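# Attaching a predicted model along with its sequence, questions to come.
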Amino acid sequence: MTKPRQYHITTFGCQMNKADSERMAGILEEMGYHFTEDPYAADLVLYNTCTIRDNAEQKVYSYLGRQAKRKQEKPDLTLIVAGCVAQQEGESLLRRVPELDLIMGPQHANRLQDLLEQVEGGSQVVATEPIHIVEDITKPRRDSTVTAWVNVIYGCNEHCTYCVVPGVRGTEQSRYPEAIRAEMEELGRQGFKEVTLLGQNIDAYGRDLPGTTAEGRNKYTLTDLLYYVHDVPGIERIRFATSHPRYFTERLIKACQELPKVCEHFHIPFQSGDNEVLKAMRRGYTHEKYRRIINTIRNYMPDASISADAIVAFPGETEEQFENTLKLVDEIGFDQLNTAAYSPRPGTPAATWDNQLSEEVKGDRLQRLNHLVAQKAAERSQRYAGRIEEVLVEDQNPKNPSQVMGRTRGNRLTFFEGDINELKGKIVAVKITEARAFSLTGEAIEALVTA
């Protein structure tokens, strides 16, 4: 009896990439492949890549070099680069790593089986041409049995001067609400408790779909989608990401307040606290507009958790402009903030500008921002101390097997004593005994929802 072929996927980057990897894993399993944790035991190795930062890209090349060497001894090894680096580099990847069998951009994730059949026919395949994305009909191999990603819109029509995403993920393409709901209903049947609706720019959902309402607005919006999927049986929590301040509406905030399953957590990147820098980034809003959005959220939901993304040392950013970012972070008080020093990306306008800042300035500003972020997050976290929070149990604490871990509705990672076999997938009332900057510890009071 022949041993089944094994596959390994390494995923870099954003939640969209994680969702793509789960779908590609589902396709491979339907084709008879078995998953292995060990990339050096696999017969098929797939790197799902990210090109937002240079260091993620360099790591891919390092991994690829080792696998290419392995392929020289094991010619039947199938080597695939998927995702944003694949889309950006295309055929030039073959010159760099001629051992590759398949290079495929993110829009082609659902076509993996067709592309592999071409590879098995002896072709070296490059699939980076823009296409209409095939609907999500594959059953993904989900990394969790409790929480799941559901794509609602692919691509991005924004053209921020630092960002490669529109170039590598293509133009916006929304899924119809019926397809999204059908996927969520299937997840509910399978026992999943939480769904995160995903889009590179999720507030743009529906604007490419035909139809308007009697009031003359788009028939399909993220707000309408939340109302439409809210009552899916079995799904206890709904989240969404990533939002863009330009399209974030009060109507959406009201919906989040009204709909009990929608979690009080908003991820809205601001990128810079300075209007001139925002203009150079081509973000399409001011820091005043961003602050108004946060104030509106807090008026409706005072306890809502706010997270964001920020970039320091963008080309030409002065010390004073950087201090405007520090000021915004200090005054808003984020629960969590993903920070990065600006990294020039090929094909983006900002990469060609001659006012790039030094690595020393980048490192210094990033360190100063991170110090403030941790301080503010620790302050924000104190509001949880002594409170009872609803925690959806996702897994065992890898550092302490007597504890389980999960997330509050505000997306705070929380640990407490408990048996994972008994509690996985349950929502548990937990009294918080210790509040740290980015996580909580507590004691279970009772399970609120049975698994």
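Structure received. Numbering: from 1, shown residues only.
# going forward, measure contacts between C-alpha atoms and count neighbours the same way
OK.
# where exactly do the helices run in the stretch 1-150 of the chain?
15-30, 54-73, 84-89, 92-96, 112-120 (DSSP state H, counting those that start in this stretch).
# Looking at the ones you listed, spot the one closest to residue 251.
helix 15-30 (25.3 Å; C-alpha to C-alpha).
# elements contacting the top helix by length along the chain?
Counting residues, the longest helix found in the chain (DSSP state H) is helix 359-381. Contacts defined by 3 or more C-alpha pairs under 8 Å, 6 or more residues apart in numbering; DSSP states H and E place helix 359-381 against strand 305-312, helix 319-332, strand 336-341.
# One more pass at 7 Å, please.
strand 305-312, strand 336-341 (3 or more C-alpha pairs under 7 Å, 6 or more residues apart in numbering; DSSP states H and E).
# And for that helix, what's in contact with it?
312-313, 326, 330, 333-337, 340-341, 435-438 (C-alpha atoms under 7 Å, 6 or more residues apart in numbering).
# repeat that with 10 Å
Residues outside helix 359-381 that contact it (C-alpha atoms under 10 Å, 6 or more residues apart in numbering) are 303, 305, 307, 310-314, 319, 322-323, 325-327, 329-343, 412, 434-440.
# For residue 122, which of the helices and strands packed on helix 359-381 is the nearest?
strand 336-341 (41.9 Å).
# Distance check, residue 24 against residue 18.
Separation of residue 24 from residue 18 (C-alpha to C-alpha, to the nearest Å): 10 Å.
# Pasting the second one now:
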Amino acid sequence: MIEQKRRYNITTFGCQMNKADSERMAGILENMGFEFTEDPNNANLIVYNTCTIRDNAEQKVYSYLGRQAKRKQNEPDLTLVVAGCVAQQEGEMLLRRVPELDLVMGPQHANRLDSLLDQVFAGNQVVATEPIHIYEDITKPRRESNVSAWVNIIYGCNERCSYCVVPSVRGVEQSRTPESIKAEIEDIARQGFKEVTLLGQNIDAYGRDLPGTTETGRHLHTLTDLLYYIHDVEGIDRIRFATSHPRYFTERLIKACHELPKVCEHFHIPFQSGDNEILKAMKRGYTHERYRDIISKIRHYMPHASISADAIVGFPGETEEQFQNTLNLVDDIGFDQLNTAAYSPRPNTPAALWDNQISEEEKSDRLQRLNHLVGVKAAERSQRYLNRVEQVLVEDINPKDTTQVVGRTDGNRLTFFKGDLTELKGKIVPVKITEVRPFSLTGEMLSLVTA
């Protein structure tokens, strides 16, 4: 490759796992001598880290890609990379569709970006989608935040939900060893980060593929054990984890979150549907009663815990009555936040082939009705914060009002208040909440209130 200023840009679609993968790929590129640029048109290496969960995310990738493929016709030195789940799903088909592509690589290959690019710079068009064991990555990620960091603890997923493409694009479960996770967290702490979020597609499955690792007699092969093992890393003030699966969520884990002061009282546990027949068709492996029981146990130990979830409407065969069961569950539980989606048929999933698909109009109507209820319930849940003092980890400036800083409560609620970022960034400060909205809060820093 002709020596010139090497600049890269990464566009990330989809989940937190993808964001974490992008940070690692950015770290690799910077190790290779590339510099980050905000503007993709100014970059000579472009990575699209893709998501295949929803059709619209996939279509967006193709439109972005089309523009850059056209640019490449005039700038042959431009390197185009598609990574992530669409790359895994489409493989060589992508090259046929967009022949200008240089590298197509699945999520399992993110840590190999440098060696794959070496092949590209040697003149090859490369497709890396074969299943491999994800080896430990020693490259430092280029993290988006310098207060809060993602830490992958398990890759892949062994579940077979009938609507979900993740197992076929992210591969089988591979847990990292407790030692490598702790070493990464210690390194993060040394860099001055205050919060870590442990990530896994199905985080409660952590450790079940590991041999019975022990240290001082303790078996370190569940998420609960891992939380105890990493809890006392000096410098880290908060620990979060996502995403949980109700099938594997245990009371022992709930107790650990209650007992360990650094673990945030915030749980993201998707329920997907409030109807048992639909849950069975989805192959989720639990009932709405089991889900409600988990939430009531969490609230028994931690009455103020924040609960967020994911839900799908318009799954094939869903009747109005079954949809009402989802509304009932949302109404009864009162989530702090709910990510909602209309069912989208995905390639290589059983549900996409069923002939009892719901019309787009019906899906759209149900999504609207669910979102309305979500907003109402979130506003109700927010009321509990009014006049309360919350501990807020300060992360950034409020882009809409630069006299304010923004941070998050233990329960992951965005909170705005007047303050100086240079003085407060990375600190946990007491904030008296003076204004509540469905999904965010405003307050006054306590020292200002009492002064």
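Sure thing, it's come through. The structure displayed is predicted, hence computed values, not measured ones.
# thinking again about what came up before, residue 384 of structure 1 is nearest to which of the helices of the stretch 1-150 of structure 1?
With C-alpha to C-alpha as the yardstick, what comes closest out of the helices of the stretch 1-150 of structure 1 is helix 15-30 (26.7 Å).
# Give me the buried subset of the contacts of helix 359-381 of structure 1.
305, 307, 310-314, 322-323, 325-326, 329, 333-337, 339-343, 412, 434-440 (16 or more other C-alpha atoms under 10 Å).
# doesn't residue 292 make contact with residue 332 of structure 2?
Yes. Contact criterion C-alpha atoms under 10 Å: residue 332 of structure 2 and residue 292 qualify, at 9.1 Å.
# and the closest residue to residue 50 of structure 2 other than its chain neighbours, what does it touch?
Nearest non-adjacent residue to residue 50 of structure 2, counting by C-alpha to C-alpha, 6 or more residues apart in numbering: residue 84, 4.7 Å away. Residues counted as contacts of residue 84 of structure 2 (C-alpha under 10 Å, 6+ apart) are 12-14, 17-18, 21-22, 47-52, 104-110, 129, 169-170.
# How about residue 34 of structure 1?
3-8, 25, 28, 42-44.
# which of the residues you listed lies closest to residue 388 of structure 1?
Closest to residue 388 of structure 1, out of all of the contacts of residue 34 of structure 1 and judged by C-alpha to C-alpha, is residue 25, at 38.0 Å.
# What is the neighbour count of that closest one?
Neighbours of residue 25 of structure 1 under the rule other C-alpha atoms under 10 Å: 26.
# OK, contacts around it?
So residue 25 of structure 1 contacts 7-9, 19, 31, 33-35, 46, 112, 138-143 (C-alpha under 10 Å, 6+ apart).
# Can you flag the buried ones in those?
7-9, 19, 33-35, 46, 112, 139-142.
# Of the residues you listed, which is the nearest to residue 278 of structure 1?
residue 19 (29.5 Å).
# Run a quick neighbour tally on the closest residue in space to that closest one that isn't next to it in sequence.
Using C-alpha to C-alpha, 6+ apart and skipping the chain neighbours, the partner closest in space to residue 19 of structure 1 is residue 149 (6.0 Å). Using other C-alpha under 10 Å, the number of residues around residue 149 of structure 1 comes to 23.
# Isn't residue 149 of structure 1 up against residue 136?
No. Checked against C-alpha under 10 Å, the pair residue 149 of structure 1 and residue 136 is beyond contact range at 12.0 Å.
# list the buried ones in the helix or strand hosting residue 187 of structure 2?
In this assignment (DSSP states H and E), residue 187 of structure 2 forms part of helix 178-190. By 16+ other C-alpha under 10 Å, the buried positions in helix 178-190 of structure 2 come out as 178, 181-182, 184-186, 188-189.
# same deal with stretch 88-100 of structure 1?
88-91, 93-94, 99-100.
# can you tell me which two in those are farthest apart?
Largest pairwise distance in the buried residues of stretch 88-100 of structure 1, by C-alpha to C-alpha, is 18.4 Å, between 88 and 99.
# State the three-state secondary structure for residue 159 of structure 1.
Recorded secondary structure, residue 159 of structure 1: coil (DSSP: H, G, I helix; E, B strand; the rest coil).
# give me the number of residues near it?
Residue 159 of structure 1 - counted by other C-alpha under 10 Å - has 16 other residues nearby.
# same check, this time on residue 258 of structure 1
Residue 258 of structure 1, neighbours per other C-alpha under 10 Å, totals 12.
# same question, the one 3 residues further on
A count of nearby residues for residue 261 of structure 1, using other C-alpha under 10 Å, gives 18.
# what do you get for the one 3 residues further on?
One way to gauge burial is a neighbour count; for residue 264 of structure 1, by other C-alpha under 10 Å, it gives 22.
# hang on, isn't it packed against residue 306?
Yes. Here residue 264 of structure 1 lies in contact with residue 306, judged by C-alpha under 10 Å, at a distance of 8.6 Å.
# so what's in contact with those two at the same time?
297, 410-411.
# What helix or strand is residue 355 of structure 2 located in?
Per DSSP H and E, there is no helix or strand for residue 355 of structure 2.
# what about it, distance to residue 15 of structure 2?
From residue 355 of structure 2 to residue 15 of structure 2 the distance is 29 Å (C-alpha to C-alpha).
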